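# mind looking at a prediction? Sequence and model below.
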Amino acid sequence: MSHRTLAALAATALLAAGCGTTTTGSVASGGGSRSQLLLVSSETVMQQSLQYYNEQNNEARSDGTLITSGPEYNRVRNVMQRLVPQVGAFRPDAAKWPWQLVLINEDTVNAHVMAGGKITFYTGLIRKLKLTDDEIAAVMGHEMAHALREHSREKMSQSAAGDLAVSIGGALLGLGSGATQLASMGKQLALDLPFSRSMESEADLYGLELAARAGYDPRAAITLWQKMAQQGGGSGPGFMSTHPSSGDRIAALQQAVPRVMPLYEAARSGKR
């Protein structure tokens, strides 16, 4: 057996061994739990995420844009604190994570999360879209879902696996560097970007359930994305975007809302 064949078999075994899932399934997505490629360790991703989070906060602090107190910050934090106890429905260990929130005073219509529950909101998102608490919960649930599903770890693992496959494929086929580069570009369009859209859609559904379990109206996720569409967010060509279009998101959420309404109604009535 040639060295190339052995390398290919070893790579295949590595990919197979790296498959698993980080959470249980979501009611909003039908209850199934998708298998994930998890080659990169949680510790590695956590360390890198914490480093970026600290750098971001230090920069914002030096610019005078970091908000860690006050009415606007407290409003967003209160939403997060209501959602955190619900994460155990997907993975019990996440309830013990050191969930953190910072608010950055910028016009950016955005929010993001780092591995381990380090959440960043921008004031532009709240102010420009005039978000209700239910809509803030939709955003918060979405970001928390990314952390619960360890999408950063999964994306890093997939990128590493894709690069490995392109490298091995080029060697096995005797491709030159130019052909291998074209193959890598094709891999990005065919694999990386749709996978990112898949993660965004998954976070929408998991986040929808988190918000409902916390007693926030899941229908607010629809009005959120209607507002985002009016701002131009997520409205670009779906094929070349790492995010689904607003229209696709709204349609998927409209289909999923009836599945989580009983959770919302139970939370509101105090029966759950």
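Alright, I've got the coordinates. Residues are numbered from 1 along each chain as shown.
# contacts, neighbours, all on C-alpha from now
Noted.
# which parts of the stretch 151-272 of the chain are helices?
Taking DSSP state H, counting those that start in this stretch as the criterion, the stretch 151-272 of the chain carries its helices at 151-173, 177-187, 193-213, 220-231, 246-269.
# second structure for comparison follows:
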Amino acid sequence: METIIFRLIALLALALLAGCQNVQTTSGGAVGVERSQYMFLGVSAAEIEQQYAKSYQDLLIKAEEKNLLDYESKNAERVDTISERLIKQAPVFRADAANWNWQIALIKDDTINANCGPGGKIIVYTGIIEKLQLTDDELAAVIGHEIAHALREHSREAISKAYPINVASQIGSLLGYANEVELVNLGVGLLMTLPNSRQNENEADLIGLELAARAGYNPNAAVTLWQKMAAKAGGAPLEFLSTHPSSENRINNLQAVIPKVLPLYQRANKH
């Protein structure tokens, strides 16, 4: 009986995966990010953008209420200027990005983080600028990386991968196989989700590198950025169980690609 149940769950997951479409969200650029992505047809980009836009506005409202939104500082000016220069380069990778409703926010918080959600909703936390003492070039590497995630629709891709698994898990739980399903989920996570997450991070690194170079920011700053990150972390977690590449591998990958984008930087308007 258990074998039959697990076969039914597996068949259902495969059927749902069959409802995915092979898409190319961006052009490859000079860095050559050419991987096709499987997107579940039941999860539209418009729906995800709409939902994220609401969450983004809710976050800004709460930050405003706590007087945490930074509009006027020197760092706020830097974030705006750098983001706008990077945004102008986004259509190189996908033309429709020129019509996105881009928004930029700097939040006063010690968190070492930044994000660009679906549809171009950028958040930078003051902690990443101040604690790492980022130069403009390094800040461009951070924001460019986050913009690249949005251009590649990595959030939608992750949801597309998780959807069939979640449905199968719910059915298995209803049939009384919760523990077994949890074990299956762990295996799927290790074999599929985590490697793809590291792949997505690498794609964001490469596209972000090119965005920064085209916008007139030194691509070598991506290396010093991750050197600072590694020093601040005091060591990196094991790469095998991490959703991010180790700092050492990340730096090596970036150094290998920098020669491809240096000519773009050298030709770019630096203002």
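Received, thanks. This is a predicted model, so every value here is computed, not measured.
# burial count for residue 181 of the first structure?
15 (other CA atoms under 10 Å).
# now the equivalent of residue 69 of the second structure over in the first structure: how far from residue 120 of the first structure?
Using TM-score structural alignment, the partner of residue 69 of the second structure in the first structure is residue 66. Distance, residue 66 of the first structure to residue 120 of the first structure, using CA to CA, to the nearest Å: 10 Å.
# what of residue 95 of the first structure?
19 Å.
# counterpart of residue 90 of the second structure over in the first structure?
Per TM-score structural alignment, residue 90 of the second structure is aligned with residue 87.
# surely that match forms part of a helix?
Yes: according to DSSP: H, G, I helix; E, B strand; the rest coil, residue 87 of the first structure belongs to a helix.
# roughly how far apart are it and residue 60 of the first structure?
Distance from residue 87 of the first structure to residue 60 of the first structure, counting by CA to CA: 29 Å.
# of the two, which one has the most company?
Set side by side, residue 87 of the first structure and residue 60 show more neighbours around residue 87, with 24 against 18, by other CA under 10 Å.
# tell me the contacts of residue 26 of the first structure?
Contacts for residue 26 of the first structure were tallied using CA atoms under 8 Å, 6 or more residues apart in numbering; they are 32, 33, 90, 205, 206, 209.
# do residue 119 of the first structure as well
Counted by CA under 8 Å, 6+ apart, residue 119 of the first structure has contacts 99, 100, 101, 102, 111, 112, 113, 143, 144.
# tell me how far the residue nearest the centre of the second structure lies from residue 238 of the second structure.
For the second structure, residue 149 is the residue whose C-alpha lies nearest the centre (CA atoms, centre = their mean; 3.3 Å). In this view, residue 149 of the second structure and residue 238 of the second structure are 23 Å apart by CA to CA.
# same question, residue 218 of the second structure
30 Å.
# who has more neighbours out of the two?
residue 218 (24 against 11).
# how about the more buried one: what's its closest non-neighbour residue?
Counting by CA to CA, 6 or more residues apart in numbering, residue 137 is the residue found nearest to residue 218 of the second structure once chain neighbours are left out, at 5.7 Å.
# please apply the same query to residue 253 of the first structure.
Nearest to residue 253 of the first structure is residue 222, by CA to CA, 6+ apart, at 6.5 Å.
# give the contact list for that neighbour.
Here residue 222 of the first structure is in contact with 250, 253, 254 (criterion: CA under 8 Å, 6+ apart).
# to which residue of the second structure is it aligned?
So residue 222 of the first structure corresponds to residue 223, using TM-score structural alignment.
# residue in the first structure matching residue 163 of the second structure?
Match for residue 163 of the second structure (TM-score structural alignment): residue 160.
# separation between its match and residue 254 of the first structure?
35 Å.
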